[in-house]
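Trainee: got a sequence here, can you build the structure:
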Amino acid sequence: MKAIVQDGYGSPEVLRLDEVDRPVPGRGEVLVRVHAAAVDQGVWHLMAGLPHALRLVFGLRAPRVRIPGMDLAGRVEAVGPDVTRVRPGDEVYGSCKGSFAEYAIAEEDALAPKPARLGFEEAATVPVSAVTALKALRDAGRVRDGQSVLVLGASGGVGTYAVQLAKAFGAHVTGVCSTAKTDLVRSIGADEAVDYTRGDPVDGSRRYDLIIDIAGNRPLSRLRRALSARGTLVIVGGEEGGRWIGGNQRQLAALLLSPFVGHRLVPLTVMKQHRSDLEALTELIEAGTVTPVVDRTYPLAEVPDAIRHLRGGQVRGKIAIRL
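Mentor: Sure thing, here's the model as predicted:
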């Protein structure tokens, strides 16, 4: 089968299209014929091996999993022993290790029936980013009806889902983005869109019950200025910092500081995808409450170009990969 592979860490040039053996599902596993995948910042981090702390988990000199990619949408080709919820021919979406390939292996619990309302390319942009947004709001943020929510990074992959989900939970949503993307953020339901190039959205002039900071770099002290007295800050990743731990130093600081202040400071940790989360999202998607925002689609052979486009900072929503 055709797949994108990498045998070392580095720039997009380490990725190449190659022929590899088709995998065989084991116990509790499903073989999916991949029709679409997606690109996000996590794919770039694992490609580049940055921050270096990632290599302690994913491989010191080269990634243990040669095929990158986490999101997928496709049809079940075969199932392993003890798989009971899906069967060959089912259209599914979810997450796995190695979705930039014609076939991929996923755990049964990481898949759900594909929303009928979505095509494969739209569906593939949902699992990682939308589940992250759901976890940030519902689980870490404990969002409630009537609260005020600030989404920093509202025009990106996680951010576009966070805006829509916060509205679905009944919040008043303010989305922060660049000048060119304010129209997008309003169009997906934000009550207000704030252009960060024209002022500091966390200068303390307004207070929010919940702040979702997606891949940001603002110090905790500045973010706390914009929280209400008992407000919650959820930190979803970080894109700056040293090469060893990257932006994760803010998450570590939040863990240490939170017990001693009135605010809840919650780092969103890496989590597995679960079928129940995908099913909750499917219900909202089928109702038309949540809609994927797809910036553009690339064929499998052009995954390196897709990652370059992502890192250029102009992406609105998500990038899909077509197979």
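
Trainee: from here on, contacts and neighbour counts on C-alpha atoms
Mentor: Noted.

Trainee: quote the end-to-end distance of stretch 207-218.
Mentor: When the termini of stretch 207-218 are compared using CA to CA, to the nearest Å, they are 16 Å apart.

Trainee: mind listing what's buried in it?
Mentor: By neighbour count with 16 or more other CA atoms under 10 Å, stretch 207-218 contains the buried residues Arg207, Tyr208, Asp209, Leu210, Ile211, Ile212, Asp213, Ile214, Ala215, Gly216, Asn217.

Trainee: just checking, the first one touches Ala226?
Mentor: Yes. With contacts counted by CA atoms under 8 Å, Arg207 reaches Ala226, the gap being 4.6 Å.

Trainee: need the overlap of contacts for these two.
Mentor: Contact criterion CA atoms under 8 Å, 6 or more residues apart in numbering; residues shared by Arg207 and Ala226: none found.

Trainee: packing partners of the helix or strand where Lys167 lies?
Mentor: Per DSSP states H and E: Lys167 is located in helix 157-168. With contacts defined as 3 or more CA pairs under 8 Å, 6 or more residues apart in numbering; DSSP states H and E, the packing partners of helix 157-168 are helix 127-134, strand 148-152, strand 172-177.

Trainee: right, and these - which one's nearest Glu121?
Mentor: With respect to Glu121, and counting by CA to CA, the nearest of those is helix 127-134 at 11.8 Å.

Trainee: would you mind getting the angle between the closest one and helix 157-168?
Mentor: 50 degrees (axes from the mean of the first three to the mean of the last three CA atoms, to 10 degrees).

Trainee: Ile214 and Asp109, how far apart?
Mentor: Relative to Asp109, and taking CA to CA, Ile214 is found at 26 Å.

Trainee: Ala193 versus Val86, what's the distance?
Mentor: With CA to CA as the criterion, Val86 and Ala193 are 41 Å apart.

Trainee: same thing with Gly119?
Mentor: From Gly119 across to Ala193, the span is 29 Å (CA to CA).

Trainee: same question, Ile67
Mentor: 38 Å.

Trainee: now the helix holding Lys167: buried residues?
Mentor: Buried residues in helix 157-168 (16+ other CA under 10 Å): Gly157, Val158, Gly159, Thr160, Tyr161, Ala162, Val163, Gln164, Leu165, Ala166, Lys167.

Trainee: these two touch, right, the fourth one and Gly317?
Mentor: Yes. Thr160 is in contact with Gly317 according to CA under 8 Å; the separation is 6.0 Å.

Trainee: overlap in contacts of those two?
Mentor: Contacts common to Thr160 and Gly317, judged by CA under 8 Å, 6+ apart, are Pro292, Val293.

Trainee: want to put them side by side, so please do this one too:
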Amino acid sequence: MKAAIYKTYGSPEVMEIGDVDKPFIKDEDRVLIKVVSASVNQYDHLFRKGYFPTRLENGLTKPKVQVLGIDVSGIVEAVGRNVQKFKIGDHVFGSCVGSHAEYVCPRQNVLTIMPNNLTFEEAAAIPCAAQTALQALRDVGNIKAGDTVLIYGASGGVGHFAVQLAVYLGAEVTAVCSTSNVEWVKNLGAHHVIDYTQEDFAHNGKKYDVILDAVGKRTFFSCLRSLTENGIYITEHALYPKYHPIQLMIGSFIGSKKPKIHLAKPNDSDLDILRVLMEKEIVRPVIEKCFPLNEIVEAHRHVESGRTKGKVVLKIE
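Mentor: Sure thing, here's the model as predicted:
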């Protein structure tokens, strides 16, 4: 089968289209999916670039797993003997490593049925980014109605879902983005929008119960004065050098304000929650660009720029 592969770490140009073995069902709880769409995430950029923490998992000198991608939407072609939730022909979406390929074979507990009002491209934009935002706000930030929440990087993949989910959870939401995205982010439901090119939220005297840095641009200490007495700072980008664990460890012992690292835990329960929210049009994915698989280099370049508006999606089929 065709897949986007990388045999060495480096710039987007290390990506190429090649032939790899088609997966098959070895475990009884797996599902074989013909991939229609997948998205490109910061995860893909970090692993392809070879940031040191990722090399500990994927090989110090060259990648052991050479097909990237962690989001998928597609059509079920076969199911394991213990799979009861899905049948051949179902349209599904979810999480799995290696989705930048024509077929994947994930476990059933990281998949669910696609929202009935979304395209394959829209469904592929959801899993990683939306689960990341949901779990960060609900489980790490423990936000409740009336809390004040600031989303830094509100126009990005995780950020645009975080704005919508924080509003749904009842928070008063302040979004931070660039000038060109201010009106768009307002339309996502944010109560207040700060243009970071005009104002640094850390110096306006306002305080927030939760600050979610969705793009890896702010540190805990730069946000300290903007947190309430028991406020929580959450970063999704612990792999970047500025988020060295020592800094977060030190921060954990300073007063009652706490820094938290969060990495998404894919599961079908949260995907089912998101599916319902999508079908009720409470939350919606926004896709900035779709690339065919053979333009994988351009897709990586765009994500690496750090200026995506919503999600970047690959059309595999």
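
Trainee: in structure 1, what sits opposite Leu293 of structure 2 in the alignment?
Mentor: Under the alignment by TM-score structural alignment, Leu293 of structure 2 pairs with Leu300 in structure 1.

Trainee: its match against Pro68, yeah?
Mentor: No. If you go by CA under 8 Å, Leu300 of structure 1 and Pro68 don't touch, sitting 11.6 Å apart.

Trainee: what do those two both touch?
Mentor: Ile4, Phe100.

Trainee: give me the more crowded residue out of those two.
Mentor: Neighbours per residue (other CA atoms under 10 Å) separate Leu300 of structure 1 from Pro68, with Pro68 holding more: 25 against 21.

Trainee: what's the match for the more buried one in structure 2?
Mentor: The equivalent of Pro68 of structure 1 in structure 2 is Leu68 (alignment by TM-score structural alignment).

Trainee: for Arg55 of structure 2, see how far away that match is.
Mentor: Leu68 of structure 2 is 14 Å from Arg55 of structure 2, by CA to CA.

Trainee: doesn't Thr8 make contact with Lys62 of structure 2?
Mentor: Yes. Lys62 of structure 2 is in contact with Thr8 according to CA under 8 Å; the separation is 5.1 Å.

Trainee: picking up where we left off before, so of the helices and strands packed on helix 157-168 of structure 1, which one's packed in deepest?
Mentor: Across those, averaging neighbours per residue (mean count of other CA atoms under 10 Å) puts strand 148-152 on top, at a mean of 27.

Trainee: that strand vs structure 2, average distance?
Mentor: Here strand 148-152 of structure 1, set against structure 2 after superposition, deviates by a mean of 0.5 Å using mean CA distance after the TM-score superposition for structure 1.

Trainee: helices and strands around that strand, which ones?
Mentor: If contacts are counted by 3+ CA pairs under 8 Å, 6+ apart, strand 148-152 of structure 1 sits against helix 157-168, strand 172-177, strand 208-214.

Trainee: again, only this time at 10 Å
Mentor: helix 157-168, strand 172-177, strand 192-195, strand 208-214, strand 227-236 (3 or more CA pairs under 10 Å, 6 or more residues apart in numbering; DSSP states H and E).

Trainee: buried set for the shortest one?
Mentor: If I follow you right, that is strand 192-195 of structure 1. Within strand 192-195 of structure 1, the residues scored as buried using 16+ other CA under 10 Å are Ala193, Val194, Asp195.

Trainee: that one vs structure 2, average distance?
Mentor: Mean deviation for strand 192-195 of structure 1: 0.8 Å (mean CA distance after the TM-score superposition for structure 1).

Trainee: in structure 2, what range does that strand match?
Mentor: Using TM-score structural alignment, strand 192-195 of structure 1 pairs with 192-195 in structure 2.

Trainee: who's in contact with Ile321 of structure 1?
Mentor: Contact partners of Ile321 of structure 1, counting by CA atoms under 10 Å, 6 or more residues apart in numbering, are 35-39, 69, 71-72, 99-100, 120-122, 124-125, 296-303, 306.

Trainee: and His35 of structure 1, which of the three is it?
Mentor: Following DSSP: H, G, I helix; E, B strand; the rest coil, we place His35 of structure 1 in the strand state.

Trainee: ok, it - how many residues close by?
Mentor: 23.

Trainee: ok, now Met1 of structure 1?
Mentor: Using other CA under 10 Å, Met1 of structure 1 has 11 neighbouring residues.

Trainee: ok, back up a step: just name the closest of the buried residues of strand 192-195 of structure 1 to Ala78 of structure 1, please.
Mentor: When the buried residues of strand 192-195 of structure 1 are ranked by distance to Ala78 of structure 1 (CA to CA), Ala193 comes first, at 45.6 Å.

Trainee: ok, that closest one touching Ala180?
Mentor: No. Using CA atoms under 10 Å, Ala193 of structure 1 is not in contact with Ala180, being 11.1 Å away.

Trainee: give me the common contacts of those two.
Mentor: Joint contacts of Ala193 of structure 1 and Ala180 (CA under 10 Å, 6+ apart) are Ser155.

Trainee: ok so, going back, who touches both of Lys62 and Thr8 of structure 2?
Mentor: Common neighbours of Lys62 of structure 2 and Thr8 are listed as Arg48, Gly50 (criterion: CA under 10 Å, 6+ apart).

Trainee: all helices for the stretch 51-200 of structure 2, in order.
Mentor: Ranges of helices in the stretch 51-200 of structure 2, per DSSP state H, counting those that start in this stretch, are 52-58, 120-124, 127-135, 157-168, 182-187.

Trainee: quick check: the second one compared with structure 1, mean distance?
Mentor: Put plainly, it is helix 120-124 of structure 2. Helix 120-124 of structure 2 sits 0.3 Å off on average (mean CA distance after the TM-score superposition for structure 1).

Trainee: which part of structure 1 matches that helix?
Mentor: Aligned by TM-score structural alignment, helix 120-124 of structure 2 falls on residues 120-124 of structure 1.
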